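>>> From the sequence below, what's the structure:
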Amino acid sequence: MRIPKTFLLAAAATAALVAAACSPAPADQQAGGAATPGYLAVADPAVGAGGELDIQIPVDSGAASGLDPQLADVAVSWQLMSLVYDTLVTVGPDFTAQPALAQSWDTPDDTTYVFHLREGVTFSNGRAMTAQDVVGSLERLMAGQGVWRAQIGPVETVTAVDAQTVRVTLSTPYAPFLAALANTPAAVLPMKEVTDGSLDLTRTMLGTGPFVVESHRQDVSWTFTRHDGYWAEDKPGVDQVNITIAPQEQARIAALQNGSADLVALGNVDAPELLTGVRGATVGNQSTTDFYYLMLNSNAPGGKFADERVRKAINIAMDRDAIARTALNGLGKPTGVTPAGLPGSCDPAALPSATASIDEAKALLKAAGAEDLSFSLAVFSTEPAPVIAQVIQQQLGEIGVDVRIEQLDEGSWAGRVYGEVPATFDAAMSWFAGYASAGMVAQWWNPEKAVFNLGFMKPNPELNQVLDTAIATPEGQDRAGALRDLCTAVDEDAQMIPLVTRPALVGYRTDAVSPTLYENEGYGNLLRAIADYRLLTK
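As a prediction, the model looks like this:
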């Protein structure tokens, strides 16, 4: 099973693509030029609705496992499906739960959630959404095989109190529950049609969201048209969304320059500088909770990382600040397993690996009889991953460890890392989506729950206990301590080592589109507020 992660962006563009012109307005100034806290940009509601929005992104995973949102396990799928599907709650720019299909909710105790459903919501086939659709969707998610089943928590019962009210009871407290409901795999589905067999969710998307799918050509394009019966007043603000799959970053930058795209996803961390001075174009750096991490294979033949002293030495030797500065142009941040930027996240500078010295790392290698350690590091070729690997290579050289970088295309990399149990690679680098609650992503550190990493990670019962405590502890002073304990336990286990957060860059035409973009994003959803967008040219 592949772990949920956001889409990987394409290689760096060259400066030769950049044409000199007047500087555009900053990305955080929209709707009269006033910056709005928590947003890179806010759509101007005074601009009339209508028109076609043209977007370019690098990857299309829309048919990899079918179109069923409950089986979606990568963020590009969540992003595309969010145009069609709505969830009970969403997350605001500060990661707090906000109303969506549920206009409000009550929590009479730590294990009970009562959702009051919004009236007037219809699926795009015209049928009204009911409480039974909500109940059936959650029950189907819990009974299914999708990866999000592990994140939704210990749901015990889901019942329809009446036509507009749903009660969810958990078996134990679970702090990330609302955050887990805010992601696309937890969307409300048309369960009447699913149950009677008139709808195959793997082939057809049918939701309550702002758009419907007009056409889709795998790895080529998507076309979405407005859902005229959408429940949000005066939304969506555009009639059609055309999404082109453009794997080459140079092509996306060129489309932004010549105006053939209104908005593009970018991966080159130098893109803001490269596009400075291009008239009508701007690039916003959207902070994310995603983060890069290093996998040390504890199950590999030969046992290079079976000894925790070796793993700890590797962890100590890595300077996360230097990785962020050198490989990410200062756009990423050092992080522990609770993603930097999320409320309650621990301070990575206070972790045991950050407070230990290079001499201590060398002593650990000597005690483990691994003074001449050498290993191969598998890394996908998409930028900036190769640069991060080179920085790691240099840093580990300082403690006498020889790292050979094995750079692969993403498909070959995935086969190398996830294709065998037990896995045969030495070490590998990847990244996680960090989600919207500080303890959520840490659940993948339990390989018996995550499954995808059983090939290279040994279960750690002590770590699992700390993890279970952290996700069950409600908000408050005790939760902060539980999260710190979790960060420390992951740091000392050092089988999957968090490194730095992964920035997401979005370029758009300030003379063509007025978008709404969060300053911070937890689910890799560049298009989270697309229903708000307004086109300045029709």
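>>> can we go C-alpha only for contacts and neighbour counts from here?
Noted.
>>> what separates Cys120 from Met205, distance-wise?
In this structure residue 120 is Gly, not Cys. Remark: distance between Gly120 and Met205 (C-alpha to C-alpha, to the nearest Å) = 20 Å.
>>> which one of these two has more residues nearby?
When Gly120 and Met205 are compared on other C-alpha atoms under 10 Å, the one with more neighbours turns out to be Met205, at 20 against 12.
>>> What residues does that one make contact with?
In this structure, Met205 makes contact with 67-68, 81, 84, 212-213, judged by C-alpha atoms under 8 Å, 6 or more residues apart in numbering.
>>> one more to put side by side:
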Amino acid sequence: MRTGRPGGRCSPVQAPERDPASGRRRGNGTPTPIRQARGPQGTEGRGGAGREALCRTPSSRSHFPTFDVPPAIPGCYHSSMLLLRHGRILLLLLLVSACAQKLPVDEGRLVIALPGAPVNVDPRVATDAYGEQILQMTHASLVRRNAAGEPVPDLAERWESPDPLTCVFHLRPGLRFHDGRPLTSDDVRYTFSWILDPANRSPHRALYRHIEAIGTPDPRTVVIRLSEPFAPFLSTMVRGIVPAGSPARGYAPPVGAGPYKVDDLSPDGEAVLSAFDAYYGGPPAIRAVTVKFVPDSNVRFLELKMGSVNFVLNGVDPDLLPAASLPGRLAVEEGAGGNVTYLGFNLRDRALSDARVRRAIALAIDREAIVRSIWKGRADLVESILPPGSWAHDASLPPIRFDPARSRRLLDEAGFPDPDGDGPLPRLRLTYKTSQNEVRRRVATVVQEQLRQLGISVEIQSLEWGTFFSDVKKGNFQIYSLTWVGIADPDIFHHAFHSRSAPPDGANRGGYSDAEVDRLTEAARREPSRSIRREKYRRVQRILARDLPVFPLWAGRNLLVRDRRLSGFVLTPDESYAPVRAMRIVPDPSTPASGGRR
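The predicted structure follows:
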């Protein structure tokens, strides 16, 4: 295994400016390909994007052209590449500046750009972040979470628990769905009964197994009876309610009762939403919302600068934030983040079933260098998937520090010695799956190079989001990287690591099994005392830190880039889009009234 350094003056611990089309192996220059796997919708740039004219109306569903940047050497940060990338963006901005037009914000429209399209927009089955974020704007639940993550009234104006096994919800008067139908207790019962029906294969079914019966004594009262005490019960009630009889219709969302209704939804383009006048909290001030699905980070930034997109939450590359912060139409906000990015392992794999191999991989990844060079310091290292702000987070977990020497010793002990010294043969070969998100691909490229230095050959498969997430849920991976979004309760440990929580009943995708983790997570579910639950979850976190079924990497900070005229959005640690309903468009004295002419 040869680990020689490349020529030139590049620092070996810094990340590449761009995720190259092929990552070059350091030392002998032989390329290690990044495989662009084709999913159902094709690769990035599908639907002819990249061939249309630059001048177009902001409401068009297709996107701006992408452009190529020469590949960088993995493990190095090229300032020249940064200048070239920003120079090309500036050139495109100059070209399109002649296409003066009225911007969406001038017409009262909020245009959000998401880094990917949702896999599903049905609250009974959706599990991906993009689908959940749209549902936060379109569907209402019995309860919702406030900025601190605590349950507060939503469709239910109040509730009480006469005993540990019973919860009685009282619905607000006059509730209606988007199609005008009254929302009653029958709809609540239908929604949860549908999820509990094994024939429907809902991935949320395991969360509601403790429900023994749902009573509806009158149209505004729901009585839920549990089979046993269940401490995180209220947090599971954050689930969008749909009308009784609503079938699962593939990509088409069922009718909701949230502040916005869905007028149109295209998996290849965008979701078009409009204000719901009969929303119980009053119609939102911004009447029209478009959610664009824009996988390419450069395109998202271009659309922001041009004004055809005016709201991006955690979708602007850290490299581009200085340009977004310059005086002009855009404003940048930063807030605490509670979404944890992690590396997942398939414990059914022969090599990865050995905890020594998993720890060796963790020790070989220089997380501090990645946070510094790719995230520009806007992320915090973590040792647990439970975010630092959680009441059950164990801050005493020992950190996993970059230690390649110890990593090599662990691989030797696990039976994966260096086969040829300074030769080219690796200790083992692995496949790393990720999405086509630009930053995620750059992270994967740096991890690839860091593991190559250890003697592990890594093939990166960069997949279309739907294909990638489907593979993860099916267990079709060796290593993958994802981010847990919106963790509200430490019961996530049961959902993600209990031996009976394999998909579709949970998120134990790697096949982890530990009798003590099973026992502790089950006991914590039944325990009403928060202090006792905290101690049980701390013990769980110590076991997971020992076994490393997943390797927690960092919690990214929330970064919002928006038009200055948009106000009222409150950043929350869980990256919630629910505050969109409180947004307004206000005058900006520093911006000319014409907005799009500059």
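>>> And the TM-score between them?
After superposition, the two chains reach a TM-score (TM-score structural alignment, normalised by the length of the first structure) of 0.78; 479 aligned residues with a C-alpha RMSD of 3.4 Å.
>>> Most neighbours of all the contacts of Met205 of the first structure, which one?
The most crowded member of the contacts of Met205 of the first structure is Met81, carrying 27 neighbours; neighbours defined as other C-alpha under 10 Å.
>>> residue in the second structure matching that one?
Following TM-score structural alignment, the counterpart assigned to Met81 of the first structure within the second structure is Leu135.
>>> Quick check: which element contains that match?
Taking DSSP states H and E as the definition, one finds Leu135 of the second structure inside helix 129-138.
>>> That helix vs the first structure, mean deviation?
For helix 129-138 of the second structure, the mean distance to aligned residues of the first structure following superposition is 2.0 Å (mean C-alpha distance after the TM-score superposition for the first structure).
>>> Counterpart of Thr225 of the first structure over in the second structure?
Applying TM-score structural alignment, one finds that Thr225 of the first structure aligns to Ser274 in the second structure.
>>> now swap in Ala271 of the first structure and tell me
Correspondence of Ala271 of the first structure to the second structure, assessed by TM-score structural alignment: Leu320.
>>> Am I right that its match is in a strand?
No - using DSSP: H, G, I helix; E, B strand; the rest coil, the secondary structure at Leu320 of the second structure is helix, not a strand.
>>> For it, give me its contacts.
By C-alpha under 8 Å, 6+ apart, the residues touching Leu320 of the second structure are Phe301.
>>> Check the one 4 residues further on too.
The contact partners of Ala324 of the second structure, by C-alpha under 8 Å, 6+ apart, come to 305, 330-332, 561.
>>> Please repeat the previous calculation with a cut-off of 10 Å.
Contact criterion C-alpha atoms under 10 Å, 6 or more residues apart in numbering gives 301, 304-305, 316, 318, 330-332, 561-562 as the residues in contact with Ala324 of the second structure.
>>> How much space separates it from Gly131 of the second structure?
Per C-alpha to C-alpha, Ala324 of the second structure is found 27 Å from Gly131 of the second structure.
>>> Please spell out which residues along the lengthiest strand in the second structure are buried.
When the second structure is parsed with DSSP state E, its longest strand is strand 330-345. Along strand 330-345 of the second structure, these residues count as buried under the neighbour rule (16 or more other C-alpha atoms under 10 Å): 330-332, 335-345.
>>> Same question for stretch 536-551 of the second structure.
Of the residues in stretch 536-551 of the second structure, 536-542, 544-545, 547-551 count as buried by neighbour count, 16+ other C-alpha under 10 Å.
>>> The first structure: matching residues for that one?
Under the alignment (TM-score structural alignment), stretch 536-551 of the second structure falls on residues 482-497 in the first structure.
>>> quick revisit: which single one of the contacts of Met205 of the first structure is nearest to Ala12 of the first structure?
Distances from the contacts of Met205 of the first structure to Ala12 of the first structure were compared by C-alpha to C-alpha; the smallest belongs to Met81, at 27.4 Å.
>>> out of everything not next to it in sequence, what's closest to Ser61 of the first structure?
Spatial nearest neighbour of Ser61 of the first structure, chain neighbours left out: Ser77 (6.0 Å); criterion: C-alpha to C-alpha, 6 or more residues apart in numbering.
>>> separation between that neighbour and Tyr508 of the first structure?
Counting by C-alpha to C-alpha - Ser77 of the first structure and Tyr508 of the first structure are separated by 21 Å.
>>> neighbour count winner among those two?
Under the criterion of other C-alpha under 10 Å, the comparison of Ser77 of the first structure against Tyr508 puts Ser77 first, with 28 against 25.
>>> how about the strands in the stretch 51-200 of the first structure?
Under the criterion DSSP state E, counting those that start in this stretch, strands of the stretch 51-200 of the first structure are mapped to 52-57, 89-91, 97-99, 102-109, 112-117, 155-162, 165-170.
>>> Skipping its backbone neighbours, what lies nearest Pro151 of the second structure in space?
Going by C-alpha to C-alpha, 6+ apart, Pro151 of the second structure has Arg145 as its nearest residue, at 4.5 Å.
>>> who's in contact with the equivalent of that neighbour over in the first structure?
Under the alignment defined by TM-score structural alignment, Arg145 of the second structure corresponds to Val91 in the first structure. By C-alpha under 10 Å, 6+ apart, Val91 of the first structure lies in contact with 97-100, 178-183, 436, 521-523, 528.
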